[in-house]
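K.L.:
3D, please:
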Amino acid sequence: MTGALRVLVVDDHPVVLAGLTALIDAADDLTVCGAAKSVAEVRAVAADLAPDVCVLDLQLPDGDGITLGRTLKQQWPTTRVLILTMSDDPGAVVRSLGTGLDGYLLKDSDPHELLTAIRSVATGATVLGRGTSAPVVAASNAAPDTSPLRALDARDREILALLVAGLTTTQVAHRVFLAPKTVRNRISGLMGKLGVTTRDEAVSLGRAAGL
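P.N.:
Coordinates of the predicted model:
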């Protein structure tokens, strides 16, 4: 379909792969440009695909989705990568974001949530599915007392961690169950505590502190 987002799907379970392909192809604005069950299969078909979004399983028979996603983003700099997995392992969530991938979603998500996530990462947003933002928050709360973030309270750290992950003010508000105006006020307050004047500076400090 002309103008549809091109999606590469990788999952080592044939039934899951077929289901994802059917779900995505059924959406008017999405089309599956490739499907594979392993890293080797991706390499065999990937040369001319240049997908807009890659939906990758975390565990593959000959590799992992995070490493594959990093490789695909190097090959196609404009491609976005969404991990879709059964694993809510905190280390995997943090590693995927730290590697530069664009989203992490659990397979028990609603089909509509998956389609929305694909569209969102295609626009440049970072997507964290339900149950996957907690590791990012935990990583922020683990910062040592010598961290530049020591002046922040738990809610400040939670919001800053989500900003570091690339979420917009509206997305952060949805994650922490606050009104967007309240989140904007919290962001202004944490910037003051950090002694910075822009959101980008706050995000840079958060990233440097290991969020």
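
K.L.:
only C-alpha atoms from now on, for both contacts and neighbour counts.
P.N.:
Noted.

K.L.:
just want the most central residue of the protein.
P.N.:
Closest to where the C-alpha atoms of the chain average out (CA atoms, centre = their mean) is Gly103, at 1.6 Å.

K.L.:
separation between that residue and Ala44?
P.N.:
The gap separating Gly103 from Ala44 is 25 Å, by CA to CA, to the nearest Å.

K.L.:
ok, back up a step: list the contacts of the residue nearest to the centre of the chain.
P.N.:
Contact analysis of Gly103 by CA atoms under 8 Å, 6 or more residues apart in numbering lists Val81, Leu82, Ile83, Ser96, Leu97, Ala117, Val121, Thr126, Val127, Leu128, Gly129.

K.L.:
for Leu72, same thing?
P.N.:
Applying CA under 8 Å, 6+ apart, one finds that Leu72 lies in contact with Thr79.

K.L.:
what about it, distance to Ala202?
P.N.:
30 Å.

K.L.:
same check, this time on Ala22
P.N.:
Counting by CA to CA, the gap from Ala22 to Ala202 is 42 Å.

K.L.:
same check on Pro135?
P.N.:
20 Å.

K.L.:
same deal with Arg155?
P.N.:
15 Å.

K.L.:
who has more neighbours out of the two?
P.N.:
Comparing Arg155 with Ala202 by neighbour count (other CA atoms under 10 Å), the higher total belongs to Ala202, at 24 against 14.

K.L.:
am I right that Leu160 is in a strand?
P.N.:
No - Leu160: not assigned to a strand; according to DSSP: H, G, I helix; E, B strand; the rest coil it is helix.

K.L.:
spit out the contact partners of it.
P.N.:
Ile187, Ala202, Val203, Gly206.

K.L.:
with distance to Val16 and secondary structure added, can I get those residues in a markdown table?
P.N.:
As requested, those are exported to a markdown table (distance: CA to CA, whole Å; DSSP: H, G, I helix; E, B strand; the rest coil):
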| residue | distance to Val16 | secondary structure |
| --- | --- | --- |
| Ile187 | 40 | helix |
| Ala202 | 40 | helix |
| Val203 | 37 | helix |
| Gly206 | 37 | helix |
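
K.L.:
this one next, for a side-by-side:
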Amino acid sequence: MSGPTPGRAVRVVLVDDHAVVRGGLAQLLGAVDDIDVVGQAATGAEALVVVADVAPDVVVMDLQMPDVDGVTATRRILAEHPVTQVLVLTSYSDAERIVAALDAGAVGYLLKDADPDDLIEGVRAVSRGESPIHPRAARSLLTARAQGPGRAGRVELTPRETEVLALVRDGLANKQVARRLGITERTVKAHLTSAFARIGVQDRTQAALWAERNDLG
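P.N.:
Now for the predicted structure:
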């Protein structure tokens, strides 16, 4: 997976339908030496055009927007620009939206009430291929899975999360999982981040043990 060249600022596009929010984000991120805001968009449809024009490393994506929403925009952007990373920044912390965003290919999910330093570090983390998730969003996923005793069906993993966890249980690394399923390594990481939160584990070893206990795959 390619990313920002070492020593080069992370190129960021901001997508939010509120001009005041975009302006505040641009001021916050633009004041950081290693982040460069190279574009802004007010709708998902506009984001597609801006991303194609400036080829950012990271898109900071709102979810609730007119025209094309953030989930749809994320899916379309990543279909056309697979090396771009999408970090969701939204007011919504319900499990359904989180899962939808991660399934669309977003690799991070932060909330708008996050500390400014957390947002800055979130952009940096996403550019490094990491998957930052706001603690309240993670708790929403955990709450959603708390309906049952921990069986795979009761946790309601997506089909792709089930496939990824089964391959992790079999000892495959993320790059091998990506090749096996025909998806990007970034998407594998996003599915693992979501699955870890939903089944209540913190690392691959715990996830593999969970998958084994629950006869996954």
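
K.L.:
please state their TM-score.
P.N.:
The TM-score (TM-score structural alignment, normalised by the length of the first structure) is 0.70; 176 aligned residues with a CA RMSD of 3.4 Å.

K.L.:
circling back: tabulate the contacts of Leu160 of the first structure (TSV), appending distance to Cys54 of the first structure.
P.N.:
TSV is the format used below for those (distance: CA to CA, whole Å):
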residue	distance to Cys54 of the first structure
Ile187	32
Ala202	30
Val203	26
Gly206	28
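
K.L.:
roughly how far apart are Asp52 of the first structure and Ala134 of the first structure?
P.N.:
The gap separating Asp52 of the first structure from Ala134 of the first structure is 28 Å, by CA to CA.

K.L.:
the two - which one has more neighbours?
P.N.:
Neighbours per residue (other CA under 10 Å) separate Asp52 of the first structure from Ala134, with Asp52 holding more: 23 against 17.

K.L.:
Thr71 of the first structure: neighbour count?
P.N.:
Neighbour count of Thr71 of the first structure, defined by other CA under 10 Å: 12.

K.L.:
ok, Ala122 of the first structure next?
P.N.:
22.

K.L.:
so what corresponds to it in the second structure?
P.N.:
In the second structure, Ala122 of the first structure lines up with Ser127, judged by TM-score structural alignment.

K.L.:
and the residue nearest to Ser140 of the second structure when sequence neighbours are not counted, what is it in contact with?
P.N.:
With sequence-adjacent residues excluded and distances taken as CA to CA, 6 or more residues apart in numbering, Ser140 of the second structure is closest to Ala95, at 5.3 Å. The contact partners of Ala95 of the second structure, by CA under 8 Å, 6+ apart, come to Ala137, Ser140, Leu141, Ala144.

K.L.:
can you tell me which of those residues are in helices?
P.N.:
Those of the contacts of Ala95 of the second structure mapping onto helices are Ala137, Ser140, Leu141, Ala144, per DSSP state H.

K.L.:
show me what the third one aligns to in the first structure.
P.N.:
Think Leu141 of the second structure. Checking TM-score structural alignment: Leu141 of the second structure goes with Val136.

K.L.:
quick one, what contacts its match?
P.N.:
Pro90, Val93, Val94, Glu158, Ala161, Leu162, Leu211 are the contacts of Val136 of the first structure under CA under 8 Å, 6+ apart.

K.L.:
wait, which of the residues you listed is closest to Pro148 of the first structure?
P.N.:
Leu211 (11.8 Å; CA to CA).

K.L.:
Pro61 of the first structure: which of the contacts of Leu160 of the first structure is nearest?
P.N.:
Gly206 (35.1 Å).

K.L.:
can you give me the buried ones in stretch 179-194 of the second structure?
P.N.:
For stretch 179-194 of the second structure, a neighbour-count test (16 or more other CA atoms under 10 Å) marks Thr184, Glu185, Arg186, Thr187, Val188, Lys189, Ala190, His191, Leu192, Thr193, Ser194 as buried.

K.L.:
now render these as CSV, adding distance to Asp36 of the second structure and secondary structure.
P.N.:
Output for these, formatted as CSV (distance: CA to CA, whole Å; three-state DSSP):
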residue, distance to Asp36 of the second structure, secondary structure
Thr184, 25, coil
Glu185, 25, helix
Arg186, 22, helix
Thr187, 24, helix
Val188, 27, helix
Lys189, 25, helix
Ala190, 24, helix
His191, 28, helix
Leu192, 29, helix
Thr193, 27, helix
Ser194, 28, helix
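
K.L.:
quick check: which element contains Arg8 of the second structure?
P.N.:
Using DSSP states H and E, Arg8 of the second structure sits in no helix or strand.

K.L.:
contacts only, for the residue mapped onto it from the first structure.
P.N.:
Under the alignment defined by TM-score structural alignment, Arg8 of the second structure is paired with Gly3 of the first structure. If you count contacts by CA under 8 Å, 6+ apart, Gly3 of the first structure has them with Asp29.

K.L.:
what about 10 Å?
P.N.:
Contact analysis of Gly3 of the first structure by CA atoms under 10 Å, 6 or more residues apart in numbering lists Asp28, Asp29, Leu30, Thr31.

K.L.:
give the aligned equivalent of the first one in the second structure.
P.N.:
In the second structure, the position corresponding to Asp28 of the first structure is occupied by Asp33, as judged by TM-score structural alignment.

K.L.:
okay then, goodbye and thanks.
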